[in-house]
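Peer 1: sequence and predicted model, in that order:
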Amino acid sequence: MSKLMRAIGLMSGTSLDGIDAAFLETDGEDIVIRGPARTYPYDDGMRRLLLTAIADAGGLISRAERPHALAEAEQALTEYHARAVAQYLADVEIDPAAIDVIGFHGQTVLHRPEARLTVQLGRGDLLAHMTGCPVVYDLRAADVAAGGQGAPLVPVYHRALTAKLPHRPVAVVNIGGVANVTWIGRDGSLIAFDTGPGNAMLDDWMARKTGAYLDAGGATAAQGLADEEIVRRFLSHAYFNAPPPKSLDRNMFSSDLIENLSAEDGAATLAAFTARAIAKAREHMPVEPELWIVAGGGRKNRAIMRMLAEQVHNAVVPAETVEFDGDAMEAEAWAYLAVRSIRELPITYPGTTGVPAPMSGGVHAGPTAYFVR
């Protein structure tokens, strides 16, 4: 048996709400011992800086470019993560010397796999220097360079996490800024892809229309009425009929169609779009899942959960129903992937990203590998 490694996973998703940190003890294969998790929200200044960086990233043609606000955002983001690590270790009373590796997601600002380009802000060398811990980062880049979608990366962790559940096939859905699904067959086979929008469109809509940065609990959507014609138009996009593997940029879909709706009806329409896009993913699954497990911030949106349950045949449950942590699952996955990267185990597969063959990935940085820029 491989020696267990102690890892911290750091996830900063497309919802721009903050940093999820989680501890995992694992061999990178079958053994997964989950530890404490915490969330450290971004302040308004950090969120605004990241939104500016995402806008500035639209013209990037290489991963190394950092024009306009991107360099400032990357520095600030990395420092924010270093403070989050220090706070996390203090909060959960873990000795920093006990950590073997940090899996650092960074902030995705551009994702165009068709151009073999994906850009995650975050300096792994600086984070390693500031925390004193080895860091594995940029886990998507090698897959995209090899012709894969670079997303989703969590399926191999979903398979390990659900291995003891009685339900197969099972679907694990993460509703972050973009929603994705992992279908796990009875034999452990994997199919995974981005299903469509998650929370990002709804979050942006709420910010514009109400000043809030999310629809807490789905309360605004619950007060509105989904515009069925607009939902159908959204779902007529060619993306939904394209076979997986496939992935999405956060800003793939325009909200122009709903601009004349009220805040409530617009929120209901976007919630319906998210839910029905997830349900539509069944068209790409060999067998209907016996159970749908939902993680990510979207599981707290009761409108999305209700709409999804109305669309599929079997139970739809939040991750906590099967004793998983729906807030920490992706951070846990990044800890797991970091260990797999160190051990040169595959993190992506033809069935999850479309990469030609199973492959590992990630860039490794040690505490002494810091370069001033």
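Peer 2: That came through fine.
Peer 1: drop to CA atoms for contacts and neighbour counts, all remaining ones
Peer 2: Will do.
Peer 1: show me the strands in the chain, by range?
Peer 2: Across the chain, reading from the start of the chain, the strands by DSSP state E fall at 5-11, 18-26, 32-41, 101-104, 107-112, 117-121, 135-137, 170-175, 178-184, 190-197, 291-295, 315-318, 363-365.
Peer 1: let's have these in a markdown table, adding distance to residue 249.
Peer 2: Compiled in a markdown table, these are given as follows (distance: least, C-alpha to C-alpha, whole Å):
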| stretch | distance to residue 249 |
| --- | --- |
| strand 5-11 | 17 |
| strand 18-26 | 19 |
| strand 32-41 | 23 |
| strand 101-104 | 20 |
| strand 107-112 | 5 |
| strand 117-121 | 9 |
| strand 135-137 | 19 |
| strand 170-175 | 14 |
| strand 178-184 | 8 |
| strand 190-197 | 9 |
| strand 291-295 | 20 |
| strand 315-318 | 25 |
| strand 363-365 | 22 |
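Peer 1: so which of these gets nearest residue 271?
Peer 2: If you check each of those against residue 271 by C-alpha to C-alpha, strand 190-197 wins as the nearest, at 9.2 Å.
Peer 1: picking that back up, let me have the strands of the chain in CSV, adding mean neighbour count as columns.
Peer 2: CSV is the format used below for those (neighbours: other C-alpha atoms under 10 Å):
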stretch, mean neighbour count
strand 5-11, 26
strand 18-26, 26
strand 32-41, 17
strand 101-104, 30
strand 107-112, 23
strand 117-121, 23
strand 135-137, 28
strand 170-175, 28
strand 178-184, 27
strand 190-197, 27
strand 291-295, 24
strand 315-318, 18
strand 363-365, 20
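Peer 1: quick one: which of these is nearest residue 93?
Peer 2: Go through those one by one with C-alpha to C-alpha and the one that ends up closest to residue 93 is strand 32-41, at 10.0 Å.
Peer 1: in addition, the following structure is provided for comparison:
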Amino acid sequence: MGTPGYYIGLMSGTSMDGIDAALVNIAQERMELLHSISHPWPAPLKNRLQAQASGDTCTLQEYGELDHLCAQEFARAAEALLHATGIPSSMIRAIGSHGQTLYHQPKPPAPFTLQIGDPNVIAERTGITVVADLRRRDMAAGGQGAPLVPAFHQAVFSSPEKNRVILNIGGIANITILPAGGNPVRGFDTGPGNCLMDRWCQKQQGLPYDKDGRWAHQGEANAKLLHTLLQDEYFHASPPKSTGTEYFSLDWLESKLERHPNIPGRNVQASLLALTASTIAFAIQNWAKDTEEVLVCGGGAHNQTLVSALSDRLSPALVATTDSIEGGIQPDWVEAIAFAWLAKQTLDGMPGNLPSATGARHPVILGGIYSAGPVY
């Protein structure tokens, strides 16, 4: 597995429910999670980020301030992780920082993706080399820039006997299709994961998310609304494909609700949960029909109502979490560990993308290296 050592992965997804920080020891063919924490976003900064991520305009001053402030929080997350373990920064080979996505637009003629959290600030503050800006090289090679985790999923979760799908449910849901016996791996974003449910719950209940899907469980999906939601062209497009919360936003939802007024809030929530479950199941049944195991990670793994809905739709395939198999990983930390692994790939001069997932013309070494360097 290249050069062994300690690596830190930093990940904040489109749900913005915190910065996940994972300290990983990667040695030969073994990967060990040593410690992990979730560093909360300060509420004022989170509010500013959410305001920008759901809109189409951002002043240069606001962009610059957010880039710096996010970097400070990513650095604090890494520092808190090291403080909890007692491991000095000098023992860390690199930090793999995903950054915070503000906008993801992979369509021609000018595809781009924007993650902020200045890696120069992180490297300077922590004294650790940082690998960041991990999506744009894949886009330069004709890819979607997402999903990037399938290469890691292949390295960690593939089985010679089982046809598996790794399902990550963050703000956006994505799948990695891992056929048994090393056949070609595919992956793509299926559509909204938690993002619409979170935003609707915030608007209606004043809560950041629907814990365990309890509010959705109290409601009943509205068949007409669900039918309207499912007509969106994204769900019927062929992979490779990727999307973001700038597309599946509260504005997107409210434009659909205009056609279906006076639906009780809990029934809208139940419909959104059904949308997430239905589009994930549709993607798996259409592109991985021989799937035997669906291993779930991300925040959505804790939504029991959603997991139950997926189990119903995907039966007889087993639906379980990524820590349910031998050598598995606790579902909250899969993506953070993946970005530690991607940092290692970059430092070792190895590609980190999977063209069969992103649509890139060829494998590429991802990101830029921001060396901690000596202090003069």
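Peer 2: Perfect, thanks for sending it. Since we're looking at a predicted model, the values are computed, not measured.
Peer 1: where does the TM-score land?
Peer 2: The TM-score (TM-score structural alignment, normalised by the length of structure 1) is 0.92; 362 aligned residues with a C-alpha RMSD of 1.9 Å.
Peer 1: now residue 189 of structure 2: how far from residue 64 of structure 2?
Peer 2: Here the distance between residue 189 of structure 2 and residue 64 of structure 2 works out to 29 Å (C-alpha to C-alpha, to the nearest Å).
Peer 1: packing partners of the longest helix anywhere in structure 2?
Peer 2: Across structure 2, the helix with the greatest residue count (assigned by DSSP state H) is helix 60-85. When contacts are defined as 3 or more C-alpha pairs under 8 Å, 6 or more residues apart in numbering; DSSP states H and E, helix 60-85 of structure 2 packs onto strand 5-11, strand 19-27, strand 30-39, helix 43-53, strand 112-116, helix 119-126.
Peer 1: so can I have TSV of the ones you listed showing distance to residue 152 of structure 2?
Peer 2: As requested, the helices and strands packed on helix 60-85 of structure 2 are exported to TSV (distance: least, C-alpha to C-alpha, whole Å):
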stretch	distance to residue 152 of structure 2
strand 5-11	13
strand 19-27	13
strand 30-39	11
helix 43-53	27
strand 112-116	20
helix 119-126	22
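Peer 1: re earlier: and the longest helix of structure 2, how far out from the chain middle?
Peer 2: The gap between the average C-alpha position of helix 60-85 of structure 2 and the chain average comes to 18 Å, counting by C-alpha atoms, centre = their mean, to the nearest Å.
Peer 1: buried residues in that helix, which are they?
Peer 2: Residues 63, 66-82 are the ones in helix 60-85 of structure 2 that count as buried (16 or more other C-alpha atoms under 10 Å).
Peer 1: please apply the same query to stretch 260-272 of structure 1.
Peer 2: The neighbour-count criterion (16+ other C-alpha under 10 Å) identifies 263-272 as the buried residues of stretch 260-272 of structure 1.
Peer 1: what's it in contact with?
Peer 2: Residues lying outside stretch 260-272 of structure 1 but in contact with it, judged by C-alpha atoms under 8 Å, 6 or more residues apart in numbering, are 201-202, 205-206, 209-210, 215, 220-228, 230-231, 258-259, 303-304, 307.
Peer 1: could you tell me which of those count as buried?
Peer 2: Looks like these have 201-202, 205-206, 215, 220-222, 224-227, 230-231, 258, 303-304, 307 buried, using 16+ other C-alpha under 10 Å.
Peer 1: of all the helices and strands packed on helix 60-85 of structure 2, which lies closest to residue 346 of structure 2?
Peer 2: By C-alpha to C-alpha (comparing all of these), the closest turns out to be strand 5-11, at 12.2 Å.
Peer 1: who are the packing partners of the closest one?
Peer 2: strand 19-27, helix 60-85, strand 92-97, helix 334-347.
Peer 1: would you check the span in structure 1 matched by the last one?
Peer 2: Yep, that's helix 334-347 of structure 2 we're talking about. For helix 334-347 of structure 2, the aligned range in structure 1 is residues 329-342, judged by TM-score structural alignment.
Peer 1: next, the mean deviation of that stretch compared to structure 2.
Peer 2: Relative to the matching residues in structure 2, stretch 329-342 of structure 1 has an average distance of 0.4 Å after the fit, by mean C-alpha distance after the TM-score superposition for structure 1.
Peer 1: report the distance from that stretch to the chain centre.
Peer 2: The offset between the C-alpha centroid of stretch 329-342 of structure 1 and the centroid of the whole chain comes to 12 Å, using C-alpha atoms, centre = their mean.
Peer 1: and if you look at stretch 214-221 of structure 1?
Peer 2: With C-alpha atoms, centre = their mean as the basis, the distance from the averaged C-alpha position of stretch 214-221 of structure 1 to the chain average is 20 Å.
Peer 1: where in structure 2 does that stretch fall?
Peer 2: When stretch 214-221 of structure 1 is aligned against structure 2 using TM-score structural alignment, it corresponds to residues 209-216.
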